[in-house]
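J.: need a structure here:
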Amino acid sequence: MTSTPVSETGAGSLRDRLFHPSTRQKLLAFASLLALVVFFSIANDNFLQIDNLVSILQSTAVNGVLAIACTFVIITAGIDLSVGTMMTFCSVMAGVFLTYWGLPIYFGIFAAIFFGALCGWTSGMLIAKLKVPPFIATLGMMMLLKGLSLVISGTKPIYFNDTPSFPQISQESLIGDLIPALPIPNAVLILFLVAIAAGVVLNKTVFGRYTFALGSNEEALRLSGVKVDFWKVTVYTVSGAICGIAGLLIASRLNSAQPALGQGYELDAIAAVVIGGTSLSGGTGTILGTIIGAFIMSVLINGLRIMSVAQEWQTVVTGVIIILAVYMDILRRRRQ
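T.: Got it, this is the predicted structure:
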């Protein structure tokens, strides 16, 4: 009986990891991100200015957190079209607690995350218990939350001028205080903390295993005795809570809750998730890929804006990117 040398086994394992479809997708996405950075840097000298880079980081923080929320749902082969308006609704509720009621800042933080989780739980119940298709359930939730945000705020922005510490959540820089040469906003730090926590949950916990199993073969999971409905509702609840964090970040960045804001953010978030390698068919996906996808979307939109491309053409480009990302997902599925 012959034995395989350890070095050959290790090399084979490394080759398998490098040429695995999900790894190839992340490498391709990262190469695309670098290509975009190089292109826009050459096309416009202002792209690499510190202020512009900070702006990219700020926008990526919001879109990235929303994309992480979408990743959980899409891995289960679901979809959530309400993440953008849910983010807005959570920021409005934070405004109600802090500005209207004058409560301490931690009540506002709790309110945003709690109402996000509540909205996610409601969507999950509609999908799991009432068997409403995810597309329809979350489309209805999107419109409901858009209306509630306008009603609760009186169609006017809610400013956080009476809570001076609130903008620090997103705009201040703890890293910059330690290293002045790196004025990275707190929002980016929060993004990476959320990403690390989400990665650990997806890869190291029972909840994560069931999330992937729901997308891979829900019926097999049900036949094995797992409470499928409970875990599906839990996924949407967790996703909603993460949207609450995004609501805090965008409200802190603007120092106001803008009730008309939010619709359209879900497209950028879903695009980031798919570009990062998470399949719309469910069962596969990584948080790292989603973060790379979020940076691609932010760099692309910012670069087009820097080059004075009209808003309507930016929307056209975003639509093309989404179509290409979905088509690439279909090709990956066929090859597998």
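
J.: For the rest of this, base every contact and every neighbour count on C-alpha atoms.
T.: Noted.

J.: Now do stretch 54-64: distance to the chain's middle.
T.: 11 Å (CA atoms, centre = their mean, to the nearest Å).

J.: List the buried residues of that stretch.
T.: Val54, Ser55, Ile56, Leu57, Gln58, Ser59, Thr60, Ala61, Val62, Asn63, Gly64 (16 or more other CA atoms under 10 Å).

J.: Please provide the structure for the following sequence as well, for comparison with the first:
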Amino acid sequence: MTQSSSLLRRGSRMGMPDGRRLALLAVRYGMLAALLMWIVAMSILSEHFLTIYNFLNVARQAAPIIIIAVGMTLVMATGGIDLSVGSLVALVSVSSAALLSAGLPIYAVLAIVILIGAAAGAVNGSFVCLGLPPFVVTLSALVYLRGIAFVASNGYAVPVSDPVYLEIGRGSLAGIHLPIVIAAVVAVAGWYVLNRTRFGLHSLAVGGREEAARVMGLRITRIKIAVYTLTGALAGLGGVVATARLANGSPNAGMMMELDVIAAVVLGGTSLFGGVATVGGTVIGALFLNFVRNGLNLQGVNPFWVQVVSGFILLLAVLLNTVANRRIEEWARTRPAAEEDEA
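T.: Next comes the predicted model:
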């Protein structure tokens, strides 16, 4: 039985009218429907859109966003947010180039830069646990992490030529780009952690009602530090993938990526207020953003207008997430007065 049919039958047992059940499903799966409609529309408008090459190219471009957004989903599940992931990508990028230039082996470089990401995330989580707002903590990190990246590189991009490192961003496995494989593995692991482990369920409980979670005996501080640390580590991994694809370590890497990551998570249905999160929705949100940009580029739209459209998509995502979806769900679950009178 599919999740949608299960939801319909559950709504039927509750006495929910068909129209209201369909409205609830529209909230749950609206982004998937929007993605499919966009793909159909662009396939009609451009002969180059509906090709395996183009789809793999879009998925490869979306891979770093998906990797980082999985971590962001867990952070937002607790009611937090991390604005520093783009700057962390820049720090990992210049660190990778510097460590490779120093002659360190590739495996040591990968371990070090991912640990750098995890450490930065742990610092964010620690300050959040001290009572500071996540927005302020991670906004500060956004500034100082990129500042460190510029100081470390003197503002210059450094070429990366290590063939093993470059393989991470440009290689393939069974004909599928390696970044896509990495993103898929991270997404599956993230889905399992969120939905099938105590850690994931406890994270949702913290975001749903923190005081109730504390009364239940959940270790709030440990959970929050863990989700920020995990997000930092995944930002490090995403930075490695992005750096390997572009073949240079740049302090400008990851510029505005935090907005793409947040937009993907919010578009996917994860609540900005915590307690509701979905990794599958996050993946769909990231693909939707990249397919929109890809389709507009194939239509010859000015790149600056593509940026404008991306901004409006983020605004629309927040509007749907904070206002429209909540009101639709409340309406769908409320029995009409006429039905109550009959009952």
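
J.: circling back to that earlier point, the buried residues of stretch 54-64 of structure 1 in helices, which ones?
T.: The members of the buried residues of stretch 54-64 of structure 1 that map onto helices under DSSP state H are Val54, Ser55, Ile56, Leu57, Gln58, Ser59, Thr60, Ala61, Val62, Asn63, Gly64.

J.: quick one: secondary structure of the closest residue to the third one other than its chain neighbours?
T.: Closest residue to Ile56 of structure 1 apart from its sequence neighbours, by CA to CA, 6 or more residues apart in numbering: Ser298 at 6.0 Å. On the three-state scheme (DSSP: H, G, I helix; E, B strand; the rest coil), Ser298 of structure 1 is labelled helix.

J.: before we move on, back to that, closest one of the ones in helices among the buried residues of stretch 54-64 of structure 1 to Leu36 of structure 1?
T.: Ile56 (12.9 Å; CA to CA).

J.: corresponding residue for Phe55 of structure 2 in structure 1?
T.: By TM-score structural alignment, Phe55 of structure 2 lines up with Leu53 in structure 1.

J.: Quick one: residues contacting the residue nearest to that match when sequence neighbours are not counted.
T.: Excluding its sequence neighbours, the residue lying closest to Leu53 of structure 1 (CA to CA, 6+ apart) is Phe47, at 7.3 Å. For Phe47 of structure 1, the contact set (CA atoms under 8 Å, 6 or more residues apart in numbering) comprises Phe40, Ser41, Leu53, Gly303, Ile306.

J.: would you list every one of the helices in the stretch 101-250 of structure 2?
T.: 106-129, 134-153, 163-170, 178-196, 198-208, 210-215, 220-246 (DSSP state H, counting those that start in this stretch).

J.: which one of those is the most hemmed in?
T.: Highest mean neighbour count among the helices of the stretch 101-250 of structure 2 (mean count of other CA atoms under 10 Å): helix 220-246, with a mean of 26.

J.: Would you check the span in structure 1 matched by it?
T.: Going by TM-score structural alignment: helix 220-246 of structure 2 matches residues 228-254.

J.: Superpose on structure 2 and give me the mean offset of that stretch.
T.: Its aligned residues in structure 2 lie a mean 0.8 Å from stretch 228-254 of structure 1 after superposition (mean CA distance after the TM-score superposition for structure 1).

J.: What's the match for Gly285 of structure 1 in structure 2?
T.: Checking TM-score structural alignment: Gly285 of structure 1 goes with Ala277.

J.: Is its match in a helix, a strand, or coil?
T.: Secondary structure, three-state DSSP: Ala277 of structure 2 is coil.

J.: wait, it sits on Val75?
T.: No. In this structure Ala277 of structure 2 lies outside contact range of Val75 using CA atoms under 8 Å: 9.6 Å.

J.: Which element, helix or strand, includes the closest residue to Leu139 of structure 2 other than its chain neighbours?
T.: Nearest non-adjacent residue to Leu139 of structure 2, counting by CA to CA, 6+ apart: Leu83, 5.6 Å away. Taking DSSP states H and E as the definition, Leu83 of structure 2 sits outside all helices and strands.

J.: which one in structure 1 is aligned with Leu83 of structure 2?
T.: In structure 1, Leu83 of structure 2 lands on Leu81 (TM-score structural alignment).

J.: hang on, the earlier thing: what about the contacts of Phe47 of structure 1, which are in helices?
T.: Phe40, Ser41, Leu53, Gly303, Ile306.
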